[in-house]
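Asks: Sequence unavailable; structure follows:
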C-alpha cells in the first residue's frame, strides 16, 4: 500500500504575525508525503512579505495571493479541485502543527479506511504560543464513540513505529455516522478524505463565508463516520481575534460568544440546503443516510429536531426544494420523515406554507 499523500491548505488573512509559524510547522512534519498550498486572502498587513520568505524553499510548497478576500470557505473551494492529496487538512493561519500531526492522522486513516475524517486533540495556547489548556473534544466524543479495535484494522502500512501505532490505537475513538452532534476539535485539528469533501462540495452562494469545519465535519461524518485521537497534535491559538473561542476552555468546555454561536447555527443550515437541493443525488448513493444527514446540523445547536425543523429558515429551505425531495424519497417517505420531525401540527403548517408558495407567481420552489 502506498502512503497517502496529504494536502495541507493554509488560508491566511492579515495573520502576518502567525502565518510563518503555520508554514514552518507543516514543513517540519516527520511525514514527508504532502503538498502545502498557501492562500493569502487579500491581506493588508505584512502577510505577503512573510509568505514570500518561504518561496523556493521546498518543492512541496505552492503559493497564491488572491486579489479579493474570499473568506475561508471561498478560498478553500477555489483550490479544492486542484489538490493532489488523498487526505486534506485545512490549516488556520494562526494555528500550528506538532511534528507528528500528519503521521498520526495518516496512520489512523489507513487503519480505518471507511471513515471520512479524523480529529486530533489540541493544545490551547495564548497569542505567543504559551500553553493555556488541553482543549475539550475528548469530553464530547467519549460519550458516543467506541475504542478503536486493532484487530479490525485492514492496513499493513506502517507509517508509525509499532510503539507509536499502539499508542494511537489506545487513544483513538471511532464514532459511527448515525451518531449526531459535534464530537471534534476545531479547524486545523481535522483531516478529511478528499473524495468526501468533493462529494459534499457546496455552492459558495449557499454557504457564503462559513467556516470550513462548521460545514464539512458534520457533513462528512454523517456520510462516513469519523475518528478522534485523544492526543494533542496541534495548537489552537487564542489571541482575542478568534471567530469562535476567544477564551481557553474552562476546563474542557469551549467558550463561545452568543453572536458566534448564532453564526454557526445559520451556517450549518447551509448543509440542509445543499442536501435538499441535491436530494436525488444523495439518495442515489446514500439513501439510507439521507434523513440522518438532514438531522445532523440540529444537534450541535442543542435543540430538538422538532424545534429545528419548525424553524422558519429551515422550512423555507425545505419549501424551496420540496419537489426535489419528493422526487428523491417519494411522497410517503417524505411525509413520514417530515411529520416525525415537525410533528403533525408543524407538518400541516408546512404544507400550508408550501401551498401558498406554489400559488404565488414568483414561487421559488426548486429554484433557490
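Replies: Structure's in. What do you need? Just so it is clear, the structure is predicted and the values come from calculations on it, not from any experiment. Numbers count the residues shown, from 1 in each chain.
Asks: hey, let's count contacts and neighbours off CA atoms from now on
Replies: OK.
Asks: tell me the contacts of residue 270?
Replies: By Cα atoms under 8 Å, 6 or more residues apart in numbering, the residues touching residue 270 are 206, 207, 215.
Asks: go with 6 Å
Replies: 206, 207 (Cα atoms under 6 Å, 6 or more residues apart in numbering).
Asks: what helix or strand does it sit in?
Replies: helix 258-277 (DSSP states H and E).
Asks: Distance from the chain centre to that helix, please.
Replies: Its chain's average C-alpha position is 12 Å from that of helix 258-277, according to Cα atoms, centre = their mean, to the nearest Å.
Asks: ok, and for that helix, which residues are buried?
Replies: By 16 or more other Cα atoms under 10 Å, the buried positions in helix 258-277 come out as 261, 264-277.
Asks: State which strand of this structure is the longest.
Replies: For the chain, the longest strand by residue count, based on DSSP state E, is strand 226-237.
Asks: What is that strand packed up against?
Replies: On a contact count with 3 or more Cα pairs under 6 Å, 6 or more residues apart in numbering; DSSP states H and E, strand 226-237 meets strand 96-97, strand 117-125, strand 172-175.
Asks: Let me have those in CSV, extended by mean neighbour count.
Replies: Putting these into CSV (neighbours: other Cα atoms under 10 Å) gives the following:
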stretch, mean neighbour count
strand 96-97, 26
strand 117-125, 26
strand 172-175, 24
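Asks: before we go on, here's another structure to hold up against the first:
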C-alpha cells in the first residue's frame, strides 16, 4: 500500500531506452535483458450498487491488450447484489484487490482509498457501470511514453451506449476541443518501442494515433476532457493534489478536481480514439441521456452535481500548498497567473459580496498567513488587491 507521496523513480527511463543499445543497457543492469518492464498501470474501479454491471467492467480490465495491470475495486458500502459479485470475483481472480468501505461517503473518498491501495506509476479510475475497450490501457501508455512533453494525464474518447446499443461514437466536450485545436506538431511525439523485454507494442497496434493527439491549453478552466474512465493519470501528478483534507468531503466531481488542477500545472493530451464505453442507464449524474447538440443532458446544480465545490476545493488546495507549487519551480508571477486562471465563483454564499464572487479572493484572506509566508506579505497583498479584496479587509491582516 502506498500513500499519496511523490514517487522518486523517474519515468523518462522507458522513453530513453530507444536511444540506447539494448545490449549496452542490459550489461549495465547485470546482463538481464528483461529487467526493465513496462510501467504498472493501476485500474481502480469505484462501485456503489452497480452489481449488475460490475462483473462485465472487471472482465473488460482483464481483457486488456496491455501486459502489466493491477485491478483495485473499491466498494462504497453497496446494498445490492454487489457483495455476491465481489465474492465471485475473488474466487475467479484472486489477484484483484478489493477495498470494502463501511460507509458510502461518495465517489471521491472511495477513489482516494483506491489510490492509496494501488502501486502503479499510471492510474485509471473506472466507474463500475463503464467498460474499457481492449486497447484502452495500451493506447494511454503508448502515448505517454511517446510524448516529448511529459503531461500529467491523457484523455481518450468514449462511446455512449444505451441498453448495449451504441448510440454515439464520441463525447461532446472532447469533440469541441478536438475541433478547436490544430493537429499536434510532428516532432512533439516519437513512437515508443520497448526493446528491453518482449517487443511492445506489436505490429498490429495503430501508431497513427500520434498524428491526431491534441495538447490541452494549460489555461483551460472549463471541462474539455472525456469522463472519468477514459483518463489515465501519472501517479506523481495525482499526488500533487490528492492530499487535500477537503477531498474527504467531496462526494462527486473527482475528475474535474484532478483534471483541472493537473492540466493547469503540467498539461494534458487528448487522444482522438475511443478507449472506453459510457453506459447510459438513467442514473448517471452528468449524462442521464445521450448527448444532443445544444441540449443539456444533465441538471446543472442538481442532486449530485459537485462541480462548483470541486473547483473551490482546488483553489483552496493551491493556496494552502503554495510552498509546494512555488517550490516546484513556479515563479511567484506564474503561480499568481495559475490561481487567476482557475478562479471561480464561491459556492459558499454566506460571506460578503466580494467573497461570494471569487473563491480566490475568499481563500487569500482565509489562508493569508500560509500564503504570505511563501510569497511575502507585499506580493500576497498585491494579489489580493488584484483579486478585488477590499482594502479595508487587507489592512487588518497581519
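Replies: That came in fine, so what should we check first? Given the structure is predicted, the values throughout are model-derived calculations rather than measurements.
Asks: quick one: contacts for residue 175 of the second structure?
Replies: No contacts exist for residue 175 of the second structure under Cα under 6 Å, 6+ apart.
Asks: Quick check: the aligned residue for it in the first structure?
Replies: The equivalent of residue 175 of the second structure in the first structure is residue 139 (alignment by TM-score structural alignment).
Asks: With residue 100 of the second structure instead?
Replies: With TM-score structural alignment as the criterion, the equivalent of residue 100 of the second structure in the first structure is residue 65.
Asks: I'd guessed its match sits against residue 37; true?
Replies: No: applying Cα atoms under 6 Å, one finds residue 65 of the first structure not in contact with residue 37, separated by 10.8 Å.
Asks: ok, those two, which is more surrounded?
Replies: residue 37 (20 against 15; other Cα atoms under 10 Å).
Asks: Sketch out the helices for the stretch 151-300 of the first structure, chain order is fine.
Replies: 162-170, 194-199, 204-207, 212-224, 258-277, 279-286, 290-295 (DSSP state H, counting those that start in this stretch).
Asks: Between those, which one is closest to residue 47 of the first structure.
Replies: Judged by Cα to Cα, the one of the helices of the stretch 151-300 of the first structure that comes nearest to residue 47 of the first structure is helix 212-224, at 21.3 Å.
Asks: Pull up the aligned stretch in the second structure for the closest one.
Replies: Counting by TM-score structural alignment, helix 212-224 of the first structure corresponds to 254-266 in the second structure.
Asks: hmm, back to that, quick check: the gap between the closest residue to the match of residue 100 of the second structure other than its chain neighbours and residue 325 of the first structure.
Replies: Counting by Cα to Cα, 6 or more residues apart in numbering, residue 40 is the residue found nearest to residue 65 of the first structure once chain neighbours are left out, at 4.8 Å. Distance, residue 40 of the first structure to residue 325 of the first structure, by Cα to Cα, to the nearest Å: 39 Å.
Asks: Residue 4 of the first structure now?
Replies: 37 Å.
Asks: neighbour count winner among those two?
Replies: Taking neighbours as other Cα under 10 Å, residue 4 of the first structure and residue 325 compare with residue 325 leading, 23 against 17.
Asks: In which helix or strand does residue 35 of the first structure reside?
Replies: According to DSSP H and E, residue 35 of the first structure maps onto strand 34-41.
Asks: and residue 6 of the first structure, what pairs with it in the second structure?
Replies: The pairwise alignment with the second structure assigns residue 6 of the first structure to residue 41, based on TM-score structural alignment.
Asks: swap that for residue 50 of the first structure, sorry
Replies: By TM-score structural alignment, residue 50 of the first structure lines up with residue 85.
Asks: Quick check: closest non-adjacent residue to its match.
Replies: residue 51 (6.3 Å).
Asks: The one you found and residue 82 touch, don't they?
Replies: Yes: with contact taken as Cα under 6 Å, residue 51 of the second structure and residue 82 are classed as touching, separated by 4.0 Å.
Asks: where's residue 221 of the second structure relative to residue 160 of the second structure, distance?
Replies: 25 Å.
Asks: Show the contacting residues for residue 35 of the first structure.
Replies: Taking Cα under 6 Å, 6+ apart as the test, what residue 35 of the first structure contacts is 7, 60.
Asks: In the second structure, what residue corresponds to it?
Replies: Aligned partner of residue 35 of the first structure by TM-score structural alignment: residue 70.
Asks: Check residue 285 of the first structure too.
Replies: So, by TM-score structural alignment, residue 285 of the first structure is matched to residue 328.
Asks: so who does the alignment partner in the second structure of residue 236 of the first structure touch?
Replies: Under the alignment (TM-score structural alignment), residue 236 of the first structure maps onto residue 278 of the second structure. Each residue near residue 278 of the second structure by Cα under 6 Å, 6+ apart is listed here: 130, 159, 160.
Asks: For the first one, what is the corresponding residue in the first structure?
Replies: Matched across to the first structure, residue 130 of the second structure falls on residue 95, judged by TM-score structural alignment.
Asks: Now do the contacts for that match.
Replies: Residue 95 of the first structure touches 22, 235, 236, 237, counting by Cα under 6 Å, 6+ apart.
Asks: switch to 10 Å and redo it
Replies: 10, 18-19, 21-23, 25, 124-125, 127, 129, 187-189, 234-238 (Cα atoms under 10 Å, 6 or more residues apart in numbering).
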